[in-house]
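Trainee: Give me coordinates for this.
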Amino acid sequence: MTKKMKGFFTLFLILLINVSFAADLFDFEKEYDSLAQVLPFATGTERVDILCEMAYMLAPWEPQQSQPLVDEALSLADELNYQIGIGKAYQIKGDITYFNNDYIKAMDYYNRAVSIFRETDETFMLAKSLGQISTIYLKTGNTEKSWENIPEIIALYEKSQDLDELSTVYYALGYFHNTFSKDAEEAIRVLKKALKLFLQEKMPGRYIGSYSSSLALAYAMNGQADSASIHYYRALNFYNDSIIAERVLKTEIFF
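Mentor: Below you'll find the model as predicted:
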């Protein structure tokens, strides 16, 4: 690897490590508190939806606190024969077990959710469940199986016009090609799609910065140093952390 390429890889790691999540945490707490205030007065399917949303938000961080919320949601949804609510509850149960690294049980819950969502018009949650199944396959080394759901996931997000989620799928594909298949040209193709959608949806700059840095890595892997430089420094424009800029200057010795 040339010194210039080493510089690109160093800068790529810096950009990924220093993404700011403070605004996301603030939004999370604000939304969760708002739902918690409404929950005591909610009944029927509305209560199921609120319980599911709260459980979904807690699942990655506090799975033990998420569990009683989703248990109540599933019980109530079953009582109401609220199929979408049942599917949501199974999906969140899948999330909880996934974050506890119990992939076998998580896969079972996600497959239950998929079976239910296929009988409804809920395309967004169906795509999310299929995406988690693909993620489990990828994490457990079954790369070939992880690809099977991708075309349907893309089609579902296109149908529902969930463009931010669609861009995330393209970003994940870019990550896959950057990290696993080492197919730089394909990574460039899908990451350009992801970045275009993210800009179109006017997503937060720190995310666009991450997308740009991933695209820069793909260009660097493909030997296109000038394009890589453009996207690395474009990524920097979307970050406000001065530490990043200082560290980037130190990497210039590689260029």
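
Trainee: Please count neighbours and contacts with C-alpha atoms only from this point.
Mentor: OK.

Trainee: what's the spacing between the residue nearest the centre of the chain and L197?
Mentor: Taking C-alpha atoms, centre = their mean, the centroid of the chain lies closest to T168, which sits 5.9 Å from it. Counting by C-alpha to C-alpha, to the nearest Å, the gap from T168 to L197 is 9 Å.

Trainee: ranges for the helices of the stretch 101-250 of the chain?
Mentor: Using DSSP state H, counting those that start in this stretch, the helices of the stretch 101-250 of the chain run over 103-117, 123-139, 143-146, 150-160, 163-176, 184-200, 205-221, 225-236, 242-251.

Trainee: and the shortest one, what does it pack onto?
Mentor: Using 3 or more C-alpha pairs under 8 Å, 6 or more residues apart in numbering; DSSP states H and E as the contact test, the elements touching helix 143-146 are helix 123-139.

Trainee: what angle separates the helix it packs on from helix 163-176?
Mentor: 10 degrees (axes from the mean of the first three to the mean of the last three C-alpha atoms, to 10 degrees).

Trainee: Now do helix 123-139: which elements does it pack against?
Mentor: Applying 3+ C-alpha pairs under 8 Å, 6+ apart, one finds that helix 123-139 makes contact with helix 103-117, helix 143-146, helix 150-160.

Trainee: want to put them side by side, so please do this one too:
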Amino acid sequence: MKSIYLLTTLLFLLNLDSFSQSAQTDINRINALNESAYKARLTNPDLSYKNSNEALILSKKNNYVKGIAESYRIRGISKYYQNQSDSAIQNYLTSINYFKQLKDQAGEAKVLNNIGTLYRDVDYDKALEFYNKSLEIAEKLEITDLTTGLNLNIGVIYQKKKEFKKALISFNKSYVQFQKQKNSTGLALSLQNMSVVYKYLNQLDTAEAFAKEAIVIAKENDLKYVVAGTNLTLSYVYISKGKYDEAARSINEGVSYAKEIKDKRLEYDFLYNSYTLENYRKNYQKALGYLQQIYRQDSLVYKNIVSDRISLQQEQFNQLQKQRENELTIQKQKTNQVIFWSAVVVSGLLFVVILLLVGNVNKKAKTNKELTRLNHEISLQKENLDRINHNLEDIIDERTKDLRIKNHKLSQYSSHLSHQIRGPVSTIKGLVNLQKEDLIEKEEFVQQLDKCIVDIDNKILNINEMLHNPQLLGFKDEEDEA
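Mentor: Model prediction:
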């Protein structure tokens, strides 16, 4: 009997050791996948999502909670670079929930930083709120690399708020720290953002130098997102300096990188720079074509929709999270009951079984009462979700209707321009035919021709003025809409 017991124990320990080795191998694989996914965020967001999703599946299989939290975080980052804000916020909130369960403040600080970046383009104050929360934790835990990245991100917000002195202080601080850490990605991003600030300060030579240096580092490290974004700044600098051929090359290179990383927002920004370039070159027909595409995309409406949808999505997620927690409580209670009864049967202790059965009657009554309360809460939460979804649909319908009206007005304006130019051109053609038939005196012909040319010149000046004044097209500016 003792021999059988010893043999059983030995086999159990061998199996346990084999299981532990397998689990450790999976954990190493999970960490490697998440690390490669994070590195790919600026070069290949699709690959970043693929690797982090594979890490998430493996983490759930092994019940590796830290791996689950980190996988959700990096999935959110990849969705941000794919311009899918709704999916990004869902992943971030799920991630921070797991880090809170683990009481992992370092992980929580990273997610707060990521959420701040998500708000960076739509709500500067909200972004600063999340960045400062993250910075407080990072400085307390002395997480150097996160602190450095937060200085860079905070500088971006100050730059967007036109507080350029504060922005340069943050960027210079992050640049020095990235140099110490030998972080090429951080250096490229710092240089890129400093070039943007000096562009706004109209220090074009300095802006050009920083942008070129950023592009060199970015290309060496295959940072396609940085190359695209920096070319946007560089093209504007070249336009301002009158270097139109260099500007065109920067725009073409930037657009190719933006398309490669599938960044529609960057493509839109390059579209505006293309319009500015052709307008400076006095290629008004091309400029008008770019302007039509710009109004078709309507970036202001896009930003408003993203801001509204992020807020609604966050509220919706919180409601769903409560619902999941309630459902999880119910499931845990059912699971505990199954485990409890199984243990009673295995033990074979009749007296213990009787005592537990008596206690279970009282527990069942409490459980049923709790189930009734939880089901009622779930019903209320579902009603709230329906109302939120309805509000979201109304917002999208309103923005879509506004965009149709703007496109209709732009079409009417194009028809008006065509009619205005066609009149004097038709008159010139008539004068030429009269001259060919010798039906008009040469002096009168020259006089009438001069009038037509003056008329055309005035209309071209009028077109140029209207291209630079959207209100003349019938569109309201951003302050009027507010």
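
Trainee: TM value for the aligned chains?
Mentor: TM-score of the superposed chains, computed with TM-score structural alignment, normalised by the length of structure 1, equals 0.71; 227 aligned residues with a C-alpha RMSD of 3.5 Å.

Trainee: one step back: now do the same for the residue nearest to the centre of structure 1: its match in structure 2.
Mentor: Using TM-score structural alignment, the partner of T168 of structure 1 in structure 2 is G229.

Trainee: Now do the same contact list for that match.
Mentor: 192, 254, 266 (C-alpha atoms under 8 Å, 6 or more residues apart in numbering).

Trainee: Take the residues you listed and map them onto structure 1. Which survive?
Mentor: Here is what carries over to structure 1 from those, by both residues aligned by TM-score structural alignment, their matches' C-alpha atoms under 8 Å: G254.

Trainee: from the contacts of G229 of structure 2, which single one is nearest Y49 of structure 2?
Mentor: If you rank those by distance to Y49 of structure 2 using C-alpha to C-alpha, L266 comes first, at 20.1 Å.

Trainee: check contacts around that closest one.
Mentor: Applying C-alpha under 8 Å, 6+ apart to L266 of structure 2 gives the contacts 228-229, 255, 258.

Trainee: now, the most widely separated pair of the residues you listed?
Mentor: Between any two of those (C-alpha to C-alpha), the greatest distance is 9.5 Å, for G229 and V255.

Trainee: can you map out the helices along the stretch 301-450 of structure 2?
Mentor: Using DSSP H, counting those that start in this stretch, helices in the stretch 301-450 of structure 2 cover 350-436, 442-467.

Trainee: Please identify the buried residues of the shortest one?
Mentor: The one in question is helix 442-467 of structure 2. Residues of helix 442-467 of structure 2 classed as buried: 445, 449, 452, 455-456, 459-460, 463-464, 467 (neighbour count, 16 or more other C-alpha atoms under 10 Å).

Trainee: Okay, Q224 of structure 1 and D183 of structure 1: tell me how far apart.
Mentor: Applying C-alpha to C-alpha, the value for Q224 of structure 1 to D183 of structure 1 is 14 Å.

Trainee: Including distance to D386 of structure 2, could the buried residues of helix 442-467 of structure 2 go into a markdown table?
Mentor: Below are the buried residues of helix 442-467 of structure 2 laid out as a markdown table (distance: C-alpha to C-alpha, whole Å):
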| residue | distance to D386 of structure 2 |
| --- | --- |
| F445 | 73 |
| L449 | 68 |
| C452 | 63 |
| D455 | 60 |
| I456 | 58 |
| K459 | 54 |
| I460 | 53 |
| I463 | 49 |
| N464 | 49 |
| L467 | 44 |
